[in-house]
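Undergrad: Provide a 3D model corresponding to the input given below.
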Amino acid sequence: MSLRSPGSLPAWALSATDASALLRRGELSAVELTRSCLGRIAVVNPVVNALNFVDEAAAIRAAEQADAALARGAVSAPLHGIPVAIKDNTDVRGQPMTNGIVALKDNIASADAPQVARLRAAGAIVLGRSNTPCFSFSWDARNDLHGTTWNPWSRAHTPGGSSGGAACAVATGMVPLAHGNDIGGSIRHPAYCCGVAGLRPTPGRVPGLFSPAKGDEALGLQLMLVDGPIARGVADLRLMLESMTGFDPRVPGSLPLPLPFPASPLLPGTRIGVLREDDVKPRTPTVAAALERAVVALQQAGFTVEEVRLPELAEAWRLWWLLVMEETRALLPSIERDGDAPIKAWIGFNYDVASEMWGRQPSLTDYINGYARRARLIASLQQKLRRYPVILMPVASEEPFKQGQHYADLASARAAIASGWPLMAIPVLGFPALAVPTGCVDGLPTGVQLMGRRFHERDVLQVGAALEAAMPVLTPMDPLRT
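TA: Reported below is the predicted structural model:
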């Protein structure tokens, strides 16, 4: 759906869907759109620090080429002329890829990562790089190299992470679309904190790879890490997802899945499960109210909403702290050598929490049994999803926390980790999930999460669009300057 009437908005504030329609009708040029986004960046990026690199000259050249193709009538790509931002942990040819690490400040990528190549093939104009925490391993977006990305709603609170720069840039109108990646909530958490929408696709849907030059990735990254879109609306998520999807032989788990999606929408009366259980951490009243507001909206949209119990998710959350953290041990020498103080504190607290579940040194048998148990949990949940093809649940058990709070001390880290259990359970099991904003309470965005069947992103997008239609428009917004 269109977020607002396109005619009443400056070009930078347009949704990607509306901008694309105007470009194809000749009512907007790619150069005009790109210059408008660059102008917006000049105004708001000094306030929020969401983008740490912008290549204006290259973006304008790409926009001129896009306009020339439009003039020739040689346009079929869905994102033709649409600016996007790429997260600073993914290679973009000729641009720095630092991952928030000071030691990588001069690391210039020689080739596009597969997901970036697909966006370019779809006509997207790469405008800049979005900020991420050091090693992209935190629920914020600050590092010693590029500084802190601020939540545009409140400088006291985190913008989320690790794709915090991406979500902030979209929320404030710097770009209509941004790329992110997610193994523990890194698309959905910043979308939640910044009041935008973020989709975690099924693994294999988008050919994700940080750097083609390296290629070696741990098993957990291969099975759980995904790349996906962040946007101000669900229609734009779908547009970007369709553009990113496709097979790439460089990516072991890449699958040749057909898109656009086949037209088989969920019918009126379809059962939607709602997760009211709190198996890990009780939700706050604000989070509970957002969930119930979404229940009402879905009922009014014609769905049947029924409460479900899904103990598989709490167990999957515990498995994250075994499988991912054991594989992360290989990074510890690099983090110790090149990491900044926050990432060193956060990773240390992560292992403290993991040890409370699995002991200080989990055995190889623990690790093997963990992956075996993962398979059983996936099979169990897939059977329940036959009755409830979409599950409504919180994004996290609490509102966005204060900037830096999650690594202030062990107690704070433990609380943040418990709050984020709905974010971390889903990657272990490999289901798609969508974060959708539901409003604003006490100056901060609220939101909910939708989980669907594997490779049925169309279902969560359809239900997400129904939710979006019932909720207030939050973005683009002007960031707070205090």
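Undergrad: From here on, just use CA atoms for contacts and neighbour counts.
TA: Noted.
Undergrad: tell me the strands in the stretch 151-300 of the chain, going along the chain?
TA: Along the stretch 151-300 of the chain, the segments classed as strands by DSSP state E, counting those that start in this stretch run 177-182, 197-200, 226-231, 271-275.
Undergrad: out of the ones you listed, which comes closest to A433?
TA: Closest of these to A433 is strand 197-200, at 5.1 Å (criterion: Cα to Cα).
Undergrad: For the comparison step, fold the sequence that follows:
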Amino acid sequence: MTDLCDRSAVELRALMRRREISPVELLDSCLARIEAVNPKLNAVVALDAPAARAAAEAAEALFRVGDGVHPLTGLPVGVKDLNETKGLRTTFGSPLFAEHVPAADAGVVRRLRAAGGIVAAKTNTPEFGAGANTDNAVYGFTGNPFDPMKTCAGSSGGSAVALATSMLPLCNGSDLGGSLRTPAAFCGVVGLRPTPGLVAKSAPAIPTAPLSVEGPMGRSVADLALLLSGLAGADPDDPYSRPLETAPLADLQPVDLGQLKVAVSEDLGFAPVDDEIRSLFRARLAGFRHLFRDVQNRDPEMAEANRVFEVLRSIGFLAAHLEKVERHPDKVGANVANNVKLGLTFTARDVAWASKRHGEIARDFTGLMEEVDLLIAPGASAKPFAKGESYPAEINGKPLDTYIHWVAISYGLTLTGHPVLCLPCGLDADGMPFGLQIVGRRWDERRLLSIGAALEAALAAVPGCARPLPDLARLMT
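TA: Next up, the predicted model:
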């Protein structure tokens, strides 16, 4: 099955500019796919088709006159339900906001619209993004497009599923401890956790602690780069943000992979990783390591990363959600409430230690990245599990410390402040997607994405390493 909505965002943009297709035709194709597939997956949770069609008609008029066309003009975009959208229901996955219709857009949504994107739908997320499984009391579970009874991970699960099934050509996500990367790995799409500040956040709870970032998701590196060009930019509310460099982020340059020096780590030296994931990572790496000039097994220095992330993450939850938990304890879910309670147990000494150790981890990693071009690690520590489970209770028979310990392979990289690209790399033995994390140098997303595009093209020719596609016909039955 190949419909208009299945084409890449880059191709669709070119077709609309040549007026070979119209934005209205593209939107109709996306809406038809949503109607056919979403009932089984529950990825799209709020939709205003009339408003989207009006925006598509306005975009069509721009193409007719050839003036006022922007990078994303005419392209439908899915917005994670953590970002407020003017006139379109935004719940944050919380009963407290079940009927909330914002009067204004969040900053990231304003930039999307300014770049010409058509905000067509909201995508599902766990309550306030807390949890690595996409489920909430407002909308329920989102299933994996390769097996709807398994998790798509979280918290950007709705966006990953909408992309994998071509319900939408582009979607945004956000990432604290892997919220964008793990869904990308579990659903066979591409995601980028950018350098903090590249995509400005609107009024972050703790502006000086940039662990959580906004980022783009797509079906290819080129599509993702196109979306990033519309998302990136400065905002006075975000002290880490800064104006864009002169070179467009979507202007990817040819890269000779054979000139690159690469570090490889199965577990970052500390993260629990399922033995099957380790074996598969080694096998996939064996199929493409010849593409690089030099590949070395090298773990970054991340001692005590679990404790550092636990403290800093909980303090963030305190800042963002303490008042909600105190005022409405019956309407706040366990993930959010427990993180707030945990944050209240930490002392100023704990926070000072975690902040200091965080700086040490980040500096050590910067030193490593001065010696190599990339670090490659598995996209996730575990395989997709049943969607009714909040998290895997154990890995390799060993109980996990906390409900987020299974994403340590992701949150360890969060602490480094470096950009991380998640690339699909075939299927596992159960027919579920497998992904890679590709880490680049800070503030050099253009270089990382150029490398990612070259690696993506090379992997497509390596047996078992191409981007997998779900069986859409089975999802429509």
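Undergrad: about what we covered before: out of the strands of the stretch 151-300 of structure 1, which is the most enclosed?
TA: strand 197-200 (a mean of 32; mean count of other Cα atoms under 10 Å).
Undergrad: Can you list the neighbours in contact with stretch 240-252 of structure 2?
TA: 196-201, 207-208, 210, 222, 225-226, 228-229, 232-235, 445-447, 449-450, 453 (Cα atoms under 8 Å, 6 or more residues apart in numbering).
Undergrad: Dump the strands of the stretch 151-300 of structure 1 to a markdown table, plus distance to E398 of structure 1.
TA: A markdown table is the format used below for these (distance: least, Cα to Cα, whole Å):
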| stretch | distance to E398 of structure 1 |
| --- | --- |
| strand 177-182 | 19 |
| strand 197-200 | 18 |
| strand 226-231 | 21 |
| strand 271-275 | 15 |
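Undergrad: Quick check: which of the ones you listed is nearest to F349 of structure 1?
TA: Smallest distance to F349 of structure 1 across those (Cα to Cα): 20.3 Å, for strand 177-182.
Undergrad: average gap between the closest one and structure 2?
TA: Here the mean offset of strand 177-182 of structure 1 against structure 2 after fitting is 0.6 Å, by mean Cα distance after the TM-score superposition for structure 1.
Undergrad: rewinding a little: write a ChimeraX command that selects only the buried members of the contacts of stretch 240-252 of structure 2.
TA: In ChimeraX, a selection of the buried entries from the contacts of stretch 240-252 of structure 2 looks like this (16 or more other Cα atoms under 10 Å):
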select :196,197,198,199,200,201,210,222,225,226,228,229,232,233,234,235,445,446,447,449,450,453
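Undergrad: about what we covered before: for the strands of the stretch 151-300 of structure 1, which one sits closest to M424 of structure 1?
TA: Proximity to M424 of structure 1 (Cα to Cα) singles out strand 177-182 among the strands of the stretch 151-300 of structure 1, at 9.4 Å.
Undergrad: Could you tell me how many residues sit around the aligned partner of T142 of structure 2 in structure 1?
TA: Residue pairing (TM-score structural alignment): T142 of structure 2 is matched to T149 of structure 1. Neighbours of T149 of structure 1 under the rule other Cα atoms under 10 Å: 33.
Undergrad: Stretch 379-398 of structure 1 maps to which residues in structure 2?
TA: Under TM-score structural alignment, the match for stretch 379-398 of structure 1 is residues 363-382.
Undergrad: hmm, back to that, list just the one of the strands of the stretch 151-300 of structure 1 that sits closest to P114 of structure 1.
TA: Per Cα to Cα, nearest to P114 of structure 1 of the strands of the stretch 151-300 of structure 1: strand 226-231, 10.4 Å.
Undergrad: Against structure 2, what's the mean shift for the closest one, could you check?
TA: Taking mean Cα distance after the TM-score superposition for structure 1, the mean distance separating strand 226-231 of structure 1 from the aligned residues in structure 2 is 0.9 Å.
Undergrad: What residues in structure 2 pair up with that strand?
TA: Using TM-score structural alignment, the residues of structure 2 aligned to strand 226-231 of structure 1 are 213-218.
Undergrad: for stretch 423-440 of structure 1, same thing?
TA: Stretch 423-440 of structure 1 corresponds to residues 410-427 in structure 2, going by TM-score structural alignment.
Undergrad: Compute the first-to-last residue distance for the matching stretch.
TA: Stretch 410-427 of structure 2 has its terminal residues 20 Å apart, counting by Cα to Cα, to the nearest Å.
Undergrad: quick one: P46 of structure 1 and T172 of structure 1, what's the gap?
TA: From P46 of structure 1 across to T172 of structure 1, the span is 12 Å (Cα to Cα).
Undergrad: Settle it for me: which of those two has more neighbours?
TA: Taking neighbours as other Cα under 10 Å, P46 of structure 1 and T172 compare with T172 leading, 27 against 12.
Undergrad: which ones are touching that one?
TA: By Cα under 8 Å, 6+ apart, the contact set of T172 of structure 1 is V44, P152, T475, P476, M477, D478, P479.
Undergrad: let's see 7 Å
TA: T475, P476, M477, D478, P479 (Cα atoms under 7 Å, 6 or more residues apart in numbering).
Undergrad: Only whichever of these are buried, select them in ChimeraX.
TA: The ChimeraX selection below is limited to those of the contacts of T172 of structure 1 classed as buried (16+ other Cα under 10 Å):
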select :475,476,477,479
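Undergrad: Just put the contacts of T172 of structure 1 in a markdown table and tack on distance to V295 of structure 1 and secondary structure.
TA: Putting these into a markdown table (distance: Cα to Cα, whole Å; DSSP: H, G, I helix; E, B strand; the rest coil) gives the following:
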| residue | distance to V295 of structure 1 | secondary structure |
| --- | --- | --- |
| T475 | 22 | coil |
| P476 | 25 | coil |
| M477 | 26 | coil |
| D478 | 30 | coil |
| P479 | 30 | coil |
